[in-house]
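# sequence? don't have it. structure:
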């Protein structure tokens, strides 16, 4: 076993072995640690490489296992590809090309699944309808786009439905169907929410209007609608391709 080697890659420190760094002799790292390319040192004496420290995690793990492991919905394939090209690790470049081909196919064929339900609630002599919706999609980008456009109002205050999660899986919404002003005042007393859409600030009055706004947001965001079912049963399934 060789002595551990510490690398400073763009300010991030990694410790590994000479065997790992020279796994692919034709790569830049293979040449550096075989002595055919010069090695720069930082002030602590660590080998310094002026590249993206965050991306080097995936480079190093590939050198260790010869297998590319990426998080679900990894969003920086192009950046990682540039880093792999810099380090001239051909097997990693080939693995990235396969993943990019699959990712492109999934992105181009997007399914949006809207599960919805409603129930009636009595407030004195009034009856109001509460609408519940869950939106699922094969595209996290489309979910993030939708969640950034819809917002609630609670007692006159706006509240975004955007969860800010990196790997958002679905959007969950619940609001009151719009009715008479007197009824809406009673909604607010019950702390129920109204639903609005940006940038028009229109109130979503019913499910049909919600469906129309979902399609409008998706199309304006670069998604091309391919089919719209004529049935009114839940779930509603929409098919898009991303332009």
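Structure's in. What do you need? Values in this document were obtained by computation on a predicted structure and should not be read as measured data.
# Could you use CA atoms for every contact and neighbour count after this?
OK.
# can you pull out the strands in the chain?
For the chain, the strands defined by DSSP state E occupy 5-9, 12-16, 40-41, 47-49, 110-123, 126-137, 150-154, 157-160, 170-176, 194-197, 202-203, 223-227, 236-242.
# right, and the ones you listed - which one's nearest residue 60?
The closest of the strands of the chain to residue 60 is strand 12-16. By CA to CA, the value is 8.3 Å.
# Count the residues that sit near residue 8.
Using other CA atoms under 10 Å, residue 8 is surrounded by 21 other residues.
# cool, residue 224 as well?
Neighbour number of residue 224 under other CA under 10 Å is 18.
# Serialize the strands of the chain to a markdown table and add fields for distance to residue 60.
Converted to a markdown table, those look like this (distance: least, CA to CA, whole Å):
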| stretch | distance to residue 60 |
| --- | --- |
| strand 5-9 | 11 |
| strand 12-16 | 8 |
| strand 40-41 | 18 |
| strand 47-49 | 13 |
| strand 110-123 | 33 |
| strand 126-137 | 33 |
| strand 150-154 | 41 |
| strand 157-160 | 39 |
| strand 170-176 | 33 |
| strand 194-197 | 45 |
| strand 202-203 | 50 |
| strand 223-227 | 36 |
| strand 236-242 | 33 |
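# For residue 144, find the nearest of these.
strand 170-176 (8.8 Å).
# on contacts alone, who are the packing partners of the closest one?
Other elements packing on strand 170-176 under the criterion 3 or more CA pairs under 8 Å, 6 or more residues apart in numbering; DSSP states H and E are strand 126-137, helix 140-149, strand 194-197.
# try this one side by side with the last:
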């Protein structure tokens, strides 16, 4: 994968951004990449004593498809008595539909005007056979309880960002709600499909999954309708 990124005729991945002058920026974890480069240079895994980010390094090695490094990490974890992650499946589907909303807008003390605005509603279904990863997904999207989630290995989310033209009181009256992600101090609204899938991708890689399929267009990952991840 790392070599294929720069091979002529290969479609450019969303993580690879040309910077000019023959330089490229790879939107991946920079600290982990240091150990990947050392492995490629030396041909062996040489991590500092007490290194505690093997799961992240394994996710990065899987992204770049460096099989010898993945094998070396498995051997390291086995020697340390660290259980290898169990096989699991993660599936994320997201769909959007526009909705025309009519409301009365107050233009003066006794003047009301009928207005309309389009509200984009998003629906997402996540299925994951790893309870820990599923719990991380729920926490990432602020689903601390079952009020917006189904039981079992899947849960459903529905949200609709509030258009600037729609009064807050009308937004609440329609029963619409936004979707938020991030922890304290970094809470941000998920506006649409790209923001949602980016968060799903982050959590999946943090838990050792690799991307298996993208529908409908593999070259437009963050605007896709369905992502499938696997962990062997």
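Now that the structure is in, tell me what you want to look at. Every value quoted in this text rests on a predicted model; they were computed, and no experiment measured them.
# tm score of chain vs chain?
TM-score for the superposed pair, counting by TM-score structural alignment, normalised by the length of the second structure: 0.46. Supporting figures: 126 aligned residues with a CA RMSD of 2.9 Å.
# Mind telling me what element residue 124 of the second structure is part of?
Residue 124 of the second structure belongs to strand 111-128 when assigned by DSSP states H and E.
# Now do the following helix or strand past that strand against strand 111-128, angle only.
The element immediately downstream of strand 111-128 of the second structure (helix or strand, assigned by DSSP H and E) is helix 131-140. On the basis of axes from the mean of the first three to the mean of the last three CA atoms, to 10 degrees, helix 131-140 of the second structure is oriented at 160 degrees to strand 111-128.
# Report the buried residues of helix 131-140 of the second structure.
133, 134, 136, 137, 138, 140 (16 or more other CA atoms under 10 Å).
# Pull out the buried residues from the helix ranked longest in the first structure.
With secondary structure taken from DSSP state H, the first structure has its longest helix at helix 90-108. By neighbour count with 16+ other CA under 10 Å, helix 90-108 of the first structure contains the buried residues 91, 92, 93, 96, 107, 108.
# tell me the contacts of the closest residue to the third one other than its chain neighbours?
The shortest distance from residue 93 of the first structure to any residue other than its chain neighbours is 6.1 Å, reached at residue 84 (CA to CA, 6 or more residues apart in numbering). With contacts defined as CA atoms under 8 Å, 6 or more residues apart in numbering, the neighbours of residue 84 of the first structure are 59, 90, 92, 93.
# Quick check: the gap between residue 84 of the first structure and residue 77 of the first structure.
From residue 84 of the first structure across to residue 77 of the first structure, the span is 10 Å (CA to CA, to the nearest Å).
# do the same with residue 8 of the first structure
22 Å.
# in the helix or strand that residue 172 of the second structure is a member of, what's buried?
Using DSSP H and E, residue 172 of the second structure maps to helix 168-173. Using 16+ other CA under 10 Å as the test for burial, helix 168-173 of the second structure gives 170, 171.
# helices or strands next to the helix or strand just after it in the packing?
Later in the chain than helix 168-173 of the second structure, the nearest helix or strand by DSSP H and E is strand 180-181. Under the contact definition 3+ CA pairs under 8 Å, 6+ apart, strand 180-181 of the second structure sits against strand 188-189.
# who does the strand it packs on touch, helix- and strand-wise?
Strand 188-189 of the second structure sits against strand 180-181, with contacts defined as 3+ CA pairs under 8 Å, 6+ apart.
# follow-up on the earlier one: residue 188 of the first structure is nearest to which of the strands of the first structure?
Of the strands of the first structure, nearest to residue 188 of the first structure by CA to CA is strand 150-154, at 7.0 Å.
# Could you name the helices and strands sitting against that closest one?
In this structure, strand 150-154 of the first structure packs against strand 157-160, strand 194-197, with contacts taken as 3+ CA pairs under 8 Å, 6+ apart.
# switch the cut-off to 10 Å
If contacts are counted by 3 or more CA pairs under 10 Å, 6 or more residues apart in numbering; DSSP states H and E, strand 150-154 of the first structure sits against strand 157-160, strand 170-176, helix 181-189, strand 194-197, strand 202-203, helix 207-220.
# Mind putting those into a markdown table with mean neighbour count and distance to residue 147 of the first structure?
Converted to a markdown table, those look like this (neighbours: other CA atoms under 10 Å; distance: least, CA to CA, whole Å):
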| stretch | mean neighbour count | distance to residue 147 of the first structure |
| --- | --- | --- |
| strand 157-160 | 12 | 8 |
| strand 170-176 | 19 | 7 |
| helix 181-189 | 14 | 23 |
| strand 194-197 | 23 | 10 |
| strand 202-203 | 16 | 15 |
| helix 207-220 | 15 | 10 |
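# still on that earlier bit, got any residues that touch both of residue 84 and residue 77 of the first structure?
Counting by CA atoms under 10 Å, 6 or more residues apart in numbering, the contacts common to residue 84 of the first structure and residue 77 are 55, 96.
# quick one, longest strand in the second structure?
For the second structure, the strand with the greatest residue count under DSSP E is strand 88-108.
# Please spell out which residues along that strand are buried.
Result for strand 88-108 of the second structure [16+ other CA under 10 Å]: buried residues 88, 89, 90, 91, 92, 93, 94, 96, 105.
# Could you dump these into JSON lines with distance to residue 73 of the second structure added?
Formatted as JSON lines, those follow (distance: CA to CA, whole Å):
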{"residue": "88", "distance to residue 73 of the second structure": "19"}
{"residue": "89", "distance to residue 73 of the second structure": "21"}
{"residue": "90", "distance to residue 73 of the second structure": "22"}
{"residue": "91", "distance to residue 73 of the second structure": "26"}
{"residue": "92", "distance to residue 73 of the second structure": "28"}
{"residue": "93", "distance to residue 73 of the second structure": "31"}
{"residue": "94", "distance to residue 73 of the second structure": "34"}
{"residue": "96", "distance to residue 73 of the second structure": "40"}
{"residue": "105", "distance to residue 73 of the second structure": "61"}
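# which one of the strands of the first structure lies closest to residue 29 of the first structure?
Of the strands of the first structure, nearest to residue 29 of the first structure by CA to CA is strand 47-49, at 10.0 Å.
# what's the spatially closest residue to residue 92 of the second structure that is not a sequence neighbour in contact with, if anything?
Residue nearest to residue 92 of the second structure in three dimensions, not counting chain neighbours: residue 126, with 4.6 Å by CA to CA, 6+ apart. Contact analysis of residue 126 of the second structure by CA under 10 Å, 6+ apart lists 90-94, 134, 137-138, 149, 153-157, 200, 226-227.
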